[in-house]
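>>> predicted model, plus sequence, below.
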Amino acid sequence: MEKQRYKQERLDHQSFDSFPVLLTPLAIEVHAARLYTRSLFIRIQKEIIAGSWLCSIKSKISEEGSDISIISEELIIPDSMPDATEINKAEDSDDEVEEIDLYKKSTREYKVLHNRSDDSVVCCCQLFVRCGILCRHVFCVFKNFNVQKILHQYLLKRWTRDLIPPGLRRKKNRYGEKNENISNLFVQATSLVDDCCQILRNDEPKLS
């Protein structure tokens, strides 16, 4: 239980007392950073980046208040590295040096249905259904339609920072205590120490 509490407090510190580095100028990334826990935000951030740089809308059809977008995703596949013999042979040759490809590119297409009335989206990759997070194809559509916030229906409570109430996070319950007075004093003392640490969290000399 102590190991679990320590891990929980460490993760809470990452989520509440620091702000992650943003890698795009998109407002939806800022919104995600404020809502998700740090570990989940990193996963969401990867999808946002991939949706911005690796995905593009190939075609779009509008019908009855909805848009059906065909998303083209560029896949980068590392190629086998050339050995030293091939490189030396190319350097010694008087002919024009052939360009060495370090990776190959391929594309896949995905269909995203976007309802303009409520900004709801459905992607054929079904990442949200399987894992509970939006995929890069949806973020590509959001970027195209200038959607700046992740909609409430796509914010699963278990991924958000406020899943555990603040009062419960601060409580220092200890199991196995036989003396209730000692247990209450212990909780009060640790709570006071936590309060002091929070006040001085940015003052290194006083914390020292």
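Yep, it's here. Numbers count the residues shown, from 1 in each chain.

>>> switch to C-alpha atoms for all contacts and neighbour counts from now on
Fine.

>>> contact partners of stretch 142-153?
Stretch 142-153 has contacts (C-alpha atoms under 8 Å, 6 or more residues apart in numbering) with 26-28, 31-32, 52, 119-120.

>>> now intersect those with the strands, please.
Using DSSP state E to define strands, the subset of the contacts of stretch 142-153 located there is residue 120.

>>> among the contacts of stretch 142-153, who's most crowded?
Per-residue neighbour counts (other C-alpha atoms under 10 Å) across the contacts of stretch 142-153 peak at residue 32, which has 22 neighbours.

>>> put this beside the first:
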Amino acid sequence: MSTTQRSEGMNAFFDGFINSTTTLQQFVVQYDNAVRVKAQKKIEADFSSMNTTIACGSQSPIERQFQVQYTHAKFEEVQNEFRSRMNCLIKDTLKEDFWNTYTVKEERMWEGNRVPDKLYKVQYDPVTQTTTCSCQLFEFRGIICRHSLLVFSQEDVYSVPSQYILRRWSKNI
């Protein structure tokens, strides 16, 4: 995390609680208030995740699998990957002895302008029904990527292996 990211995170945490004229004594009191409000928001978010449902945007059983398991915040991230899957198409498939390698082309826009397409390699293991994508979104953020979702669809996978459902974002933790 860069220095500016840390300060932005701190600014967001203390926003509305302290300012440049806050004394040290006021800071201690406001820090407690900020922690209390943050904890209350987390409790409310957990309650909402357990007692309400965000509708699926597709008829995918995989999307439904994430809807049932994940908190609202993480399910929304997964839904974004489902929506973004529409910008991807399979350009090439190489079937080898132990896995299939897909080349996935993603069409992209930046600030309203089309930018060059990006190619990703997705390796799919038909035995374990697992994927590894060159974007490494799952490895870095723990969210299954649009490229892997596209390959699962191509391979007629209707339920992802449990390794893709991370317990730390489960409603039931």
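Arrived safely, thanks for sending. All of these numbers come straight from a predicted model, not from anything done at the bench.

>>> TM value for the aligned chains?
Scored by TM-score structural alignment, normalised by the length of the second structure, the superposition of the two chains gives a TM-score of 0.74; 139 aligned residues with a C-alpha RMSD of 1.6 Å.

>>> would you turn the contacts of stretch 142-153 of the first structure into a markdown table with distance to residue 41 of the first structure?
A markdown table is the format used below for the contacts of stretch 142-153 of the first structure (distance: C-alpha to C-alpha, whole Å):
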| residue | distance to residue 41 of the first structure |
| --- | --- |
| 26 | 14 |
| 27 | 14 |
| 28 | 12 |
| 31 | 10 |
| 32 | 6 |
| 52 | 16 |
| 119 | 21 |
| 120 | 21 |
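
>>> return the list of helices and strands in contact with the longest helix along the second structure.
When the second structure is parsed with DSSP state H, its longest helix is helix 24-51. Contacts defined by 3 or more C-alpha pairs under 8 Å, 6 or more residues apart in numbering; DSSP states H and E place helix 24-51 of the second structure against helix 3-14, helix 72-84.

>>> just the strands in the first structure please.
Under DSSP E, the first structure gives strands at 55-63, 66-78, 103-115, 120-123.

>>> list the buried residues for the third one?
To tie it back to what came earlier, the one meant is strand 103-115 of the first structure. 109-115 (16 or more other C-alpha atoms under 10 Å).

>>> what's the answer for the first one, then?
Neighbour-count burial for strand 55-63 of the first structure, counted by 16+ other C-alpha under 10 Å, picks out 55-57.

>>> quick one: it to strand 66-78, angle?
Going by axes from the mean of the first three to the mean of the last three C-alpha atoms, to 10 degrees, strand 55-63 of the first structure is angled at 160 degrees with respect to strand 66-78.

>>> have a look at how far, on average, strand 55-63 of the first structure is from the second structure.
Compared with the second structure after fitting, strand 55-63 of the first structure deviates on average by 0.6 Å (mean C-alpha distance after the TM-score superposition for the first structure).

>>> ok so, going back, reformat the strands of the first structure as a markdown table; add distance to residue 151 of the first structure.
Output for the strands of the first structure, formatted as a markdown table (distance: least, C-alpha to C-alpha, whole Å):
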| stretch | distance to residue 151 of the first structure |
| --- | --- |
| strand 55-63 | 21 |
| strand 66-78 | 17 |
| strand 103-115 | 13 |
| strand 120-123 | 8 |
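
>>> between helix 72-84 and the longest helix of the second structure, find me the angle.
Going by the same axes, to 10 degrees, helix 24-51 of the second structure makes 60 degrees with helix 72-84.
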